[in-house]
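J.: Got a predicted model here, sequence first, then my questions.
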Amino acid sequence: MFENLRRLRTEAGITCEQMAEYMGLETKSAYSKKELGQTRFTLAEARKVSEILGKSIEDIFYADEVS
């Protein structure tokens, strides 16, 4: 999941610093921790990421794999 998020963000040409700013987070580190899976995204934050990247929450946060 987090690799997909990083890939989509970089393909969009958006830095961690910009994502933090767009999401209203205090620091780049606050966003980086979320992208690395160290801190969870809230539903509101997931919606914001979806809007920023122009992708659905499912496309960003859920794998297409069946376990």
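T.: The structure has been received and is ready for your questions.
J.: use CA for all of it now, contacts and neighbours both
T.: Fine.
J.: Would you mark the buried spots in stretch 25-41?
T.: For stretch 25-41, burial by neighbour count (16 or more other Cα atoms under 10 Å) applies to Tyr31, Ser32, Glu35, Phe41.
J.: Pasting the second one now:
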Amino acid sequence: MRDWLLEIRKSKDLTQEQLANKAGIARTTYSMIETGERGVTVENAKRIAKVLNLKWTIFFEENVHVPCNMSRYLEAQKTHQLRRR
């Protein structure tokens, strides 16, 4: 299970269906990715990451640690992405 993905989605106050719709993928596909029942393609990783304001490569890291202060983590991610533009 990708607990980190669940935590980030919930911190954004999104349901699986809302996130899937924003990412342009089926809710069942997203659900299986989140629960670890299905691997994620690069294309879907990019779509989901865009909705959550994350780097898409996070889906392919072996160990993902979600900070206790999720809002600070997400703000730092957003700031980092803005600087890169």
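T.: Arrived safely. These figures come from a predicted structure and were not determined experimentally.
J.: And the TM-score between them?
T.: After superposition, the two chains reach a TM-score (TM-score structural alignment, normalised by the length of the first structure) of 0.75; 63 aligned residues with a Cα RMSD of 2.0 Å.
J.: Serialize the buried residues of stretch 25-41 of the first structure to CSV and add fields for secondary structure.
T.: Formatted as CSV, the buried residues of stretch 25-41 of the first structure follow (DSSP: H, G, I helix; E, B strand; the rest coil):
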residue, secondary structure
Tyr31, helix
Ser32, helix
Glu35, helix
Phe41, coil
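J.: and which of those residues is nearest Met1 of the first structure?
T.: Met1 of the first structure has its nearest neighbour among these in Glu35, at 9.1 Å by Cα to Cα.
J.: The closest one - nearest residue in space that isn't next to it in sequence?
T.: Excluding the flanking residues, the one nearest Glu35 of the first structure by Cα to Cα, 6 or more residues apart in numbering is Phe2, at 5.7 Å.
J.: tell me which element Lys55 of the first structure is part of?
T.: Under the criterion DSSP states H and E, no helix or strand holds Lys55 of the first structure.
J.: Can you give me the neighbour number for it?
T.: As a burial measure, Lys55 of the first structure scores 13 neighbours (other Cα atoms under 10 Å).
J.: one step back: surely the residue nearest to Glu35 of the first structure and Leu36 touch.
T.: Yes - shown here, Phe2 of the first structure and Leu36 form a contact pair, counting by Cα atoms under 8 Å, at 6.2 Å.
J.: which residues sit in contact with the residue nearest to Glu35 of the first structure?
T.: Glu35, Leu36, Gly37, Phe61 (Cα atoms under 8 Å, 6 or more residues apart in numbering).
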